[in-house]
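Participant: The sequence isn't on hand, but the structure is:
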C-alpha cells in the first residue's frame, strides 16, 4: 500500500494589539517576523514596521521597541505650539491619520479648499458656504471632531481636548477664532495637498 500523504499545517500566526497597531507574527520564508499594521477602524492597511526574532514573542517584543522608537522620533520632530501640549503633528503624522480616518467627501473638499489658501487662510463664512455647511459653526464642529480623531491616531495616550487647534492655527485659548479668517496648521496643509494634489478640482 502507498503511503498516506499528510498536508503540512500552515504556520501559526500570532496576533497582538499594541496601541493603535495590530501586530502579526509568524514564520515567513523560514524566518520569524513580526509586522505592525494600523488596526481598525483605520481603512488604510499598510505596513508600519517589522522586526525579526528567534520566536514569535521575541519578534513582537523587538517590534514594540521599534514602534516606540518611531513614536519618540516623530514626537521630537513636532513643532512647538503653546496651544498644543503634545506639539503640532508632523506632515507625515497628519497624512497617516487622514489615510486611517478617511474623512467623508464633504469634509475633504473643505480641507482641500482650505489647504489651497495656504498661510493666507480663508473667510470661514465663504468656506462654509462653498463646502455646503449650514453655518460656520457646523464647519468648525466638523473640524473639531476631525482634530480630536487625528489626535487619537497620533497619540496613544489620552490627550487634551484640543481638536480645533490640531486642525487650525491661531485659535484662542477658549477654542474660538480670533477673527473671521482662519488657516489650517501648515503641516496639515502640506499633508492634504500631498494626498489630494495642488490643483483645485474643476467640479
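Facilitator: Yep, that arrived. Because the structure is predicted, anything quoted here is derived from the model rather than measured.
Participant: C-alpha from now on. contacts and neighbour counts both.
Facilitator: Will do.
Participant: Please, where are all the strands along this protein?
Facilitator: Counting by DSSP state E, the chain has strands at residues 14-18, 21-28, 31-38, 49-52, 79-81, 84-88, 122-123, 168-169, 181-184.
Participant: Out of the ones you listed, which is closest to residue 162?
Facilitator: Nearest of the strands of the chain to residue 162, taken as Cα to Cα: strand 84-88 at 7.0 Å.
Participant: Which residues does the closest one contact?
Facilitator: With Cα atoms under 8 Å, 6 or more residues apart in numbering as the test, strand 84-88 has contacts from 75, 78, 79, 80, 81, 159, 162, 165, 166, 187.
Participant: Throw those into TSV and include neighbour count and distance to residue 113, thanks.
Facilitator: Formatted as TSV, the contacts of strand 84-88 follow (neighbours: other Cα atoms under 10 Å; distance: Cα to Cα, whole Å):
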residue	neighbour count	distance to residue 113
75	18	28
78	16	24
79	13	24
80	13	26
81	13	24
159	15	28
162	20	22
165	25	18
166	27	17
187	21	15
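Participant: So which of the strands of the chain is nearest residue 141?
Facilitator: Between residue 141 and the strands of the chain, the shortest gap by Cα to Cα is with strand 168-169, which sits at 12.1 Å.
Participant: contact partners of that closest one?
Facilitator: Strand 168-169 is contacted from outside by 182, 183, 184, 185, using Cα under 8 Å, 6+ apart.
Participant: which ones are touching the last one?
Facilitator: Okay, so that is residue 185. By Cα under 8 Å, 6+ apart, residue 185 lies in contact with 166, 167, 168, 169.
Participant: In this structure residue 144 contacts residue 164, no?
Facilitator: Yes: between residue 144 and residue 164 there is a contact under Cα atoms under 8 Å: 4.3 Å.
Participant: ok, second structure coming up, stack it against the first:
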C-alpha cells in the first residue's frame, strides 16, 4: 500500500485546522439581542408593544392579576409610539360603542352592560366566595328569583342585611370596572351596586319585600364565566 507523501499530510492538516477554525467562529458568534417589549396601561387594560413580524405592534390584555386571558385589541403603526396611539384609539372607540349599546333598565334607569361586558368584568374583579355563592344561587333561580332570606342562606350569612351589603359590594366592583355610574338609578331603595346585578319584584303582600332577580345579561355571563 502506498504511503501518503509529506506534502499530502501537510495539506490534510491545514484542511483540518481550517474546518476547526470555521466551527470556532460559529461558536464564538454573539447571540441575537432579544426583542424589547414595552409594557404600559390604558384605562383598565395592560398594553404591550414592540417589533413583531416586521412591524410595530401594540396589543391590549386584561390587567394582571386576572382570571381572564386573551388579547382585547391590537393595532399597528409606523413607529412604536404610533402603534400605541392607534391602540388607544381602538380601545376608546370600543368602550364608546359598548356604552352606547347598553339597554336602559326600566326600573332603575341604569344602562345595563352587555353579556360580553359582564363576562369580562367577572373575569377581572375579585369576588369573595359568599358573593360568588349568592350570584350562583340567583342565576340558578332564574326568573323566579330568590327572597333575601334564601340569598343569605346560600352564602352562609346569618343576617339578611349583611348579605345585601355584600351583594351590593359585588355590584359596585363590576360597576367600577365597567365605568357604570350607579348614581344614575332612580330607585333610592336599592343599594348602590345591587341595581347593576338585578332588580326586585313587587312583594306579594303589602309591605313585603319582593324577590331579587338577576338581569338576564348577568345570568348569561355567570353561566359562561363561573
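Facilitator: Structure received. Computed from a prediction, not measured in an experiment: that's the story for all the values here.
Participant: Any chance of the strands of structure 1 in JSON lines with distance to residue 59 of structure 1 as columns?
Facilitator: Below are the strands of structure 1 laid out as JSON lines (distance: least, Cα to Cα, whole Å):
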{"stretch": "strand 14-18", "distance to residue 59 of structure 1": "11"}
{"stretch": "strand 21-28", "distance to residue 59 of structure 1": "7"}
{"stretch": "strand 31-38", "distance to residue 59 of structure 1": "5"}
{"stretch": "strand 49-52", "distance to residue 59 of structure 1": "5"}
{"stretch": "strand 79-81", "distance to residue 59 of structure 1": "33"}
{"stretch": "strand 84-88", "distance to residue 59 of structure 1": "30"}
{"stretch": "strand 122-123", "distance to residue 59 of structure 1": "49"}
{"stretch": "strand 168-169", "distance to residue 59 of structure 1": "40"}
{"stretch": "strand 181-184", "distance to residue 59 of structure 1": "40"}
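Participant: which one of those lies closest to residue 69 of structure 1?
Facilitator: Closest among the strands of structure 1, using Cα to Cα: strand 49-52, at 11.0 Å.
Participant: tell me, the closest one lands on which residues of structure 2?
Facilitator: Counting by TM-score structural alignment, strand 49-52 of structure 1 lines up with residues 73-76 of structure 2.
Participant: Can you state the mean residue-to-residue distance of the matching stretch versus structure 1?
Facilitator: Here the mean offset of stretch 73-76 of structure 2 against structure 1 after fitting is 0.9 Å, by mean Cα distance after the TM-score superposition for structure 1.
Participant: quick one: which of the strands of structure 1 is nearest residue 98 of structure 1?
Facilitator: Closest to residue 98 of structure 1 of those is strand 31-38 (Cα to Cα; 12.3 Å).
Participant: Report the contact partners of the aligned residue in structure 2 for residue 103 of structure 1.
Facilitator: In structure 2, residue 103 of structure 1 lines up with residue 127, judged by TM-score structural alignment. By Cα under 8 Å, 6+ apart, the contact set of residue 127 of structure 2 is residue 170.
Participant: Next up, the contacts around residue 212 of structure 2.
Facilitator: Shown in contact with residue 212 of structure 2 (Cα under 8 Å, 6+ apart): 138, 145, 146, 147, 148, 198, 199, 200, 201.
Participant: re the thing from before, among the strands of structure 1, which is nearest residue 2 of structure 1?
Facilitator: Of all those, it is strand 21-28 that lies closest to residue 2 of structure 1, at 31.2 Å by Cα to Cα.
Participant: From residue 138 of structure 2, how far out is the aligned partner of residue 79 of structure 1 in structure 2?
Facilitator: Correspondence of residue 79 of structure 1 to structure 2, assessed by TM-score structural alignment: residue 103. Shown here: residue 103 of structure 2 relative to residue 138 of structure 2, a distance of 21 Å by Cα to Cα, to the nearest Å.
Participant: Next: residue 158 of structure 2.
Facilitator: To residue 138 of structure 2, residue 158 of structure 2 is 18 Å away according to Cα to Cα.
Participant: So the two - more neighbours on which side?
Facilitator: In terms of neighbours (other Cα atoms under 10 Å), residue 138 is the more surrounded of residue 158 of structure 2 and residue 138; the figures are 23 against 11.
Participant: Am I right that the more buried one is in contact with residue 150?
Facilitator: No: counting by Cα under 8 Å, residue 138 of structure 2 stays clear of residue 150, with 9.5 Å between them.
Participant: quick one: common contacting residues for the two?
Facilitator: Counting by Cα under 8 Å, 6+ apart, nothing touches both residue 138 of structure 2 and residue 150.
Participant: Just give me the neighbour total for the aligned partner of residue 28 of structure 1 in structure 2.
Facilitator: Residue 28 of structure 1 maps onto residue 52 in structure 2, with residues paired by TM-score structural alignment. Per other Cα under 10 Å, the neighbour tally for residue 52 of structure 2 reads 12.
Participant: try the one 4 residues further on
Facilitator: When neighbours are defined as other Cα under 10 Å, residue 56 of structure 2 has 19 of them.
Participant: wait, doesn't it sit right on residue 86?
Facilitator: No: using Cα under 8 Å as the test, residue 56 of structure 2 is too far from residue 86 to be in contact (11.1 Å).
Participant: Common neighbours of these two, please.
Facilitator: Common neighbours of residue 56 of structure 2 and residue 86 (criterion: Cα under 8 Å, 6+ apart): 76, 77.
Participant: Now for residue 76 of structure 2: which residues touch it?
Facilitator: Taking Cα under 8 Å, 6+ apart, we find residue 76 of structure 2 in contact with 55, 56, 57, 58, 82, 83, 84, 86, 87.
Participant: Give me the distance between the fifth one and residue 18 of structure 2.
Facilitator: Counting by Cα to Cα, the gap from residue 82 of structure 2 to residue 18 of structure 2 is 49 Å.
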